[in-house]
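Colleague: Sequence first, predicted coordinates after that:
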Amino acid sequence: MRVAYQYVVLRCVPRPDREEFLNVGVVLHCQAADFLAADWSVDAGRLRALAPGIDVDQVCEALTFVDQVCSGDEGAGEAARQSLGQRFGFLKAPRSTVLQPGPVHGGVTDDPARQLERLRERLVG
């Protein structure tokens, strides 16, 4: 059975004033399958080429926080205690941090987990 999903690409934006970014992850929400997960990969070399001196560990920590929100881990605080839809709403909301979500996109799939993997491979690398 095919189900609708929504996703956002997570971007590392080291200097928002320059409007340069590097895609580092994807968050996918599928309400019908009760699915919310993130898949990410940080290419430290590419990131440092974009922003010499960036703290790559801090970027990875921010992405780990996204994982925690998706999984409902108590370490992520109040956001992780919400419903899956509310958690996705929290993660897709724009912020003025180094890690920012892109626009929301959608599609249909018969396997949300595999679709998340495909999106990360195609959009992040």
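Modeller: Structure's in. What do you need? Numbering: from 1, shown residues only.

Colleague: alpha carbons only for contacts and neighbour counts from here, please
Modeller: Will do.

Colleague: Now do the strands in the chain.
Modeller: 3-12, 22-30, 35-40, 99-101, 105-109 (DSSP state E).

Colleague: gap between the first one and the chain center?
Modeller: On the basis of Cα atoms, centre = their mean, to the nearest Å, the separation between the geometric centre of strand 3-12 and that of its chain is 7 Å.

Colleague: also this one, for the comparison:
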Amino acid sequence: MSTEAAPYQYVALRCVPRVEREEFVNVGVVLYCPDRGFLGSLSLVDEARLAAFAPGIDVAAVRSALAAVESVCRGDAHAAFGVGQRATAYGTRLAKDDQGTRFGLLKAPRSTVLQPGPVHGGVTTDPGRTLERLLETLVG
């Protein structure tokens, strides 16, 4: 592995039980470092915290959504997230199935129980360790 720092982007994954209230609890992080060929996700679901925040929340649905994110990062679930043909101003084109495309899908805003926060960036020599540090810092 190179000791030279490489740029990365990340989003915190937010559990948003009631979209209309715009309240959330961070439950995961996705990190993309193209220079290292790295796209990864880690999550931590504190069931007691979620239950206190949103009584009656379907924790299994939150875990399922996080597992889907991990599948997309690995490249296992790209078809389920709409990679295929894309409409453009010039007609349709085949979308690429690469890490950049998958990160683009994961960082796109959506109104579901699991939402990405804003994109942030930095530099790292070890994307895996940076992802772990971000999870500790942002999720708990």
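Modeller: Received the coordinates, thanks. Everything numeric in this text was worked out from a predicted model, so none of it was measured.

Colleague: quick one on the thing from earlier: let me know which of the strands of structure 1 is the nearest to residue 79 of structure 1.
Modeller: Nearest to residue 79 of structure 1 among those is strand 35-40 (13.2 Å), distances taken as Cα to Cα.

Colleague: Superpose on structure 2 and give me the mean offset of that closest one.
Modeller: Averaged over the aligned pairs, strand 35-40 of structure 1 sits 0.3 Å from structure 2 after superposition, using mean Cα distance after the TM-score superposition for structure 1.

Colleague: what span of structure 2 lines up against that strand?
Modeller: Under TM-score structural alignment, strand 35-40 of structure 1 corresponds to residues 38-43 of structure 2.

Colleague: before we move on, the earlier item: can you check which of the strands of structure 1 gets nearest to residue 84 of structure 1?
Modeller: Comparing the strands of structure 1 by Cα to Cα, strand 35-40 comes nearest, at 6.4 Å.

Colleague: Any chance you could list what contacts that closest one?
Modeller: 24-30, 63, 66-67, 70-71, 84, 88, 112-113, 116-117, 120, 124 (Cα atoms under 8 Å, 6 or more residues apart in numbering).

Colleague: One more: stretch 93-101 of structure 2?
Modeller: For stretch 93-101 of structure 2, contacts defined as Cα under 8 Å, 6+ apart pick out 32, 34, 37-39, 73, 75, 78, 83-87.

Colleague: Nice, that's everything, thank you.
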